[in-house]
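Visitor: Provided below are the primary sequence and the corresponding predicted coordinates.
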Amino acid sequence: MITSYKLRNPLIEQRADPWIYKHTDGFYYFTASVPEYDRLEIRRSETIEGLTSAEPVVVWRKYDTGPMSANIWAPEIHYVQGKWYIYFAAAKTTETVEGLFDHRMFVLECDAENPLEGEWIEKGQLKTDWESFSLDATSFEHNGTQYLVWAQRDPEIPGNSNLYIAAMSNPWTIIGPQVMLTKPEYDWEVIGFLVNEGAAVIKKNGKIFISYSASATDHHYCMGLLSASETADLLDPASWTKSPVPVFQTSEENGQYGPGHNSFTVAEDGVTDLLVFHARSYKEIVGDPLYDPNRHTRVQVLEWNADGTPNFGVPLPDTKEE
């Protein structure tokens, strides 16, 4: 493990919901929400810091009208069974504000070796048990089964979104049952909005951990954690333990506000785990936080406790220019 690993932060400015994936080709692949919410970009580099200056390639743009025409949010790039997939959320252009935030999940596929050069094919909407607000799909494999974890509003449960898990028959199709893992219930999960969203998965020390984000996207935004044994039935809600306190949150002292919507990757040594997240460097926001563009991508080392659980620590201060 790297004992001293420092990165320039923010790593990439005005990129929220950051996702960094290190592939077997040695490259890091990065995608995130852009401030305009109108396109999907990918960039790649052989180093984490190289992503800062790597040229972004637009692989898909929103439609002028219809189901994928507004608020393109939180893309993730995955490599599953020899092909590339991007999961993202999109709303539709309507005459009502509600329509702009009535998101569904969608999937793109690319079979090229380099996803920045290949053609991306729309695989359509990722259907779940309900036609309701849904977003932030992520996917992981465990013991030969591919799983999807995502956020969705249950029409029968008050609030904005809960977290669900299901097995997959292919990278764009879930198979039953659809199981709820967590809903907003603690004080820190219900500030501004009742939200559990932005799940990310890391497997280590005989356990599977799912981090997620909660509350409104201002300085109240923070992260929670679910954990299960690697031998447990992941589709049984009883297999999962939920932290009663946030594991990562605003640091007034370090000038980092609303950290969340994270992903995990590994450092260049292939051993040191890294936490990727967005945060703002100021607390007060004019207007709707979703339209403030300064949620910047940041990366720092993820530590581990003696009991094998992740220690997220606190968001580190911005790097000062020498």
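Guide: Sure thing, it's come through. Numbers count the residues shown, from 1 in each chain.
Visitor: all contacts plus neighbour counts: C-alpha atoms, from now on.
Guide: Will do.
Visitor: from Leu11, how far out is Leu235?
Guide: Distance, Leu235 to Leu11, by CA to CA, to the nearest Å: 36 Å.
Visitor: where's Lys203, which helix or strand?
Guide: Using DSSP states H and E, Lys203 sits within strand 196-204.
Visitor: what is that strand packed up against?
Guide: strand 134-142, strand 145-152, strand 162-170, strand 207-214, strand 257-266 (3 or more CA pairs under 8 Å, 6 or more residues apart in numbering; DSSP states H and E).
Visitor: go through that strand and flag the buried ones.
Guide: Going by neighbour count (16 or more other CA atoms under 10 Å), the buried part of strand 196-204 is 196-202.
Visitor: same check, this time on stretch 244-258
Guide: By neighbour count on 16+ other CA under 10 Å, the buried set for stretch 244-258 is 246-251, 255-258.
Visitor: and it, end to end?
Guide: Start-to-end span of stretch 244-258 (CA to CA) is 18 Å.
Visitor: again, but for stretch 247-264
Guide: Termini of stretch 247-264 sit 15 Å apart (CA to CA).
Visitor: burial measure for the closest residue to Pro246 other than its chain neighbours, as a count.
Guide: Spatial nearest neighbour of Pro246, excluding adjacent residues (CA to CA, 6 or more residues apart in numbering): Gly224 at 4.8 Å. As a burial measure, Gly224 scores 23 neighbours (other CA atoms under 10 Å).
Visitor: residues contacting the helix or strand Gly224 falls within, please?
Guide: Per DSSP H and E: Gly224 is located in strand 222-229. Under the criterion CA atoms under 8 Å, 6 or more residues apart in numbering, residues 188, 206-215, 234, 239-243, 245-250, 258-261 lie in contact with strand 222-229.
Visitor: repeat that for stretch 137-153.
Guide: 76, 78, 87-89, 105, 132-136, 159-171, 174, 196-201.
Visitor: tell me how far that stretch is from the chain's mean position?
Guide: 12 Å (CA atoms, centre = their mean, to the nearest Å).
Visitor: list the buried residues for it?
Guide: Per 16+ other CA under 10 Å, stretch 137-153 contains these buried residues: 137-140, 146-153.
Visitor: thought Ile165 was touching Leu181?
Guide: Yes: between Ile165 and Leu181 there is a contact at 6.9 Å, judged by CA atoms under 8 Å.
Visitor: next one for the comparison:
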Amino acid sequence: MPHPPQPLIEQRADPWIIKHQGRYYFIASVPTYDRLEIRTADSITELASAPAITVWSKPAQGPLSELIWAPELHHHDGEWFIYFAAAPSRDIVNGLFQHRMYCISTKADDPCKGPWSEPRRIETPLDSFSLDATTFRHADQLYYLWAQKDPKVPGNSNLYLSAMASPDRLSGEPVCLSMPEYEWEKRGFLVNEGPAVITHGQRIFITYSASATDENYCMGLLWADIGSNLLDPRSWQKSATPVLQSDMPHHVFGPGHNSFTVDESGSTDLLVYHARTYTQILGDPLWDPNRHTYVKPIRWDDRGFPDFGHAGSDTLLPRQTPQ
């Protein structure tokens, strides 16, 4: 029986890697959910041993004083932004945590040094549980893509897309792109969350995560033609089956909350995701620290669609430090 593959970075969930001017930056949720930290290195594998530099810590009280989740580091128009979610407490109200979405920014060349701004809330039309925001630019328009609870819709969260007037402000009416409808999106909880965007050929793809954060967690896929109106839900199609799920033979469970980057040559697209190596979790899976970061290459099939393979195969390993 094969052993679980070695993760690239241990105990880092919701991983995000961005390549900027030839250098890699890594940010993720830390097990204590209390801060934002960045690592940087010349290669992806060197991120494993790079020092983690804290750039912001949660205050002792207030709306951002608990559960700092799913940060992403983006660079827009010469300025760095970290988008993340935070809650005023760990209380669950009406079956949900109380997260809202925020960002901090810096004009520094090096995001590890800052200084960073005070957090600003990203306002959406619904004042409800919301998290997992990402941004992307397409056809000269900046977009904001996130997960949120609609009180009128059963379940925990749906996926929404909006144009942005600026990197910290939406414009126009958001549209709902996906909500849990298939059985594999409803295991434990009705969840669509953690979206990520990649463009290939004539299509733009959105991956997302579904179901509870245990071994049922898995990845789904949406796609649209690059020339279509992305704010028209009819432009988007949805896979009826998950595109990455628990890999029982390799002992990699609950893969999801992914991001995308490219290798050092810029020629190979890479999938960045978290997963566990066991299923015996005591209590709520959110308090189990052992969601690890994995990275693996993406194969594009003859139709131009991504083939992510198995969650436990072809993963990149940390670079070994010479003794």
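Guide: That came through, no problem. These numbers were taken from a predicted model, which means no experiment stands behind them.
Visitor: list the TM-score for the superposed pair.
Guide: For these two chains in superposition, a TM-score of 0.94 is obtained (TM-score structural alignment, normalised by the length of the first structure); 313 aligned residues with a CA RMSD of 1.7 Å.
Visitor: farthest pair in the buried residues of stretch 137-153 of the first structure?
Guide: Maximum pairwise distance among these (CA to CA): 22.7 Å, between Gln146 and Arg153.
Visitor: need the counterpart of Arg104 of the first structure in the second structure.
Guide: Under the alignment (TM-score structural alignment), Arg104 of the first structure maps onto Arg100 of the second structure.
Visitor: I should have written Gln125 of the first structure there, sorry.
Guide: Gln125 of the first structure maps onto Arg121 in the second structure, by TM-score structural alignment.
Visitor: where in the second structure does the strand holding Lys203 of the first structure fall?
Guide: With TM-score structural alignment as the criterion, strand 196-204 of the first structure aligns to 192-200.
Visitor: mean distance, that stretch to its aligned residues in the first structure?
Guide: When the first structure is overlaid, stretch 192-200 of the second structure sits 0.3 Å from its aligned residues on average, using mean CA distance after the TM-score superposition for the first structure.
Visitor: one more: stretch 68-76 of the second structure?
Guide: Looks like 0.3 Å for stretch 68-76 of the second structure (mean CA distance after the TM-score superposition for the first structure).
Visitor: need the counterpart of Asn143 of the first structure in the second structure.
Guide: Taking TM-score structural alignment, Asn143 of the first structure has Ala139 as its aligned residue in the second structure.
Visitor: I'd like to know how far that match sits from Leu177 of the second structure.
Guide: 19 Å.
Visitor: which residues sit in contact with the equivalent of Pro285 of the second structure over in the first structure?
Guide: The pairwise alignment with the first structure assigns Pro285 of the second structure to Pro289, based on TM-score structural alignment. Residues near Pro289 of the first structure by CA under 8 Å, 6+ apart: 217-218.
Visitor: now the one 3 residues further on
Guide: By CA under 8 Å, 6+ apart, the contact list for Asp292 of the first structure reads 35, 285-286.
Visitor: neighbour-wise, which one of those leads?
Guide: Result: Pro35 is most packed of the contacts of Asp292 of the first structure (other CA under 10 Å), 19 neighbours.
Visitor: verify the stated contact: that residue with Arg15.
Guide: Yes: in terms of CA under 8 Å, Pro35 of the first structure counts as a neighbour of Arg15; the distance is 7.1 Å.
Visitor: between these two, which contacts overlap?
Guide: Residues touching both Pro35 of the first structure and Arg15 by CA under 8 Å, 6+ apart: Pro293.
Visitor: what number of residues lie near the aligned partner of Val34 of the first structure in the second structure?
Guide: In the second structure, Val34 of the first structure lines up with Val30, judged by TM-score structural alignment. Number of residues near Val30 of the second structure (other CA under 10 Å) recorded here: 22.
Visitor: in space, what's closest to Val30 of the second structure - neighbours in sequence excluded?
Guide: Leaving aside its sequence neighbours, Val30 of the second structure sits nearest to Arg12 (CA to CA, 6+ apart; 5.7 Å).
Visitor: and the one helix or strand Leu108 of the first structure maps to, what other elements does it pack with?
Guide: Per DSSP H and E, Leu108 of the first structure falls inside strand 104-110. Applying 3+ CA pairs under 8 Å, 6+ apart, one finds that strand 104-110 of the first structure contacts strand 83-91, strand 121-125, strand 134-142.
Visitor: rebuild those as JSON lines, extending it with distance to Glu109 of the first structure.
Guide: Output for these, formatted as JSON lines (distance: least, CA to CA, whole Å):
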{"stretch": "strand 83-91", "distance to Glu109 of the first structure": "5"}
{"stretch": "strand 121-125", "distance to Glu109 of the first structure": "5"}
{"stretch": "strand 134-142", "distance to Glu109 of the first structure": "14"}
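Visitor: closest to Pro293 of the first structure out of those?
Guide: Nearest of those (CA to CA): strand 83-91, 18.0 Å.
Visitor: picking up where we left off before, closest one to Trp19 of the first structure out of the contacts of Asp292 of the first structure, please.
Guide: Pro35 (15.3 Å).
Visitor: separation between the closest one and Glu13 of the first structure?
Guide: Computed as CA to CA, the Pro35 of the first structure to Glu13 of the first structure distance reads 10 Å.
Visitor: just give me the neighbour total for Leu194 of the first structure.
Guide: 22.
Visitor: excluding covalently adjacent residues, which one is nearest to it?
Guide: Gly159 (4.8 Å).
Visitor: contacts only, for the alignment partner in the first structure of Arg169 of the second structure.
Guide: If you follow Arg169 of the second structure across to the first structure using TM-score structural alignment, you land on Thr173. Applying CA under 8 Å, 6+ apart to Thr173 of the first structure gives the contacts 126-127.
Visitor: and the gap between Thr173 of the first structure and Thr297 of the first structure?
Guide: As judged by CA to CA, Thr173 of the first structure and Thr297 of the first structure stand 30 Å apart.
Visitor: just Trp150 of the first structure next, same as before
Guide: Look at Trp150 of the first structure and Thr297 of the first structure: by CA to CA, they are 21 Å apart.
Visitor: ok, now which ones touch the counterpart of Ser65 of the second structure in the first structure?
Guide: Under the alignment (TM-score structural alignment), Ser65 of the second structure pairs with Ser69 in the first structure. The contact partners of Ser69 of the first structure, by CA under 8 Å, 6+ apart, come to 38, 62-63, 90-93.
Visitor: thank you kindly, that will do.
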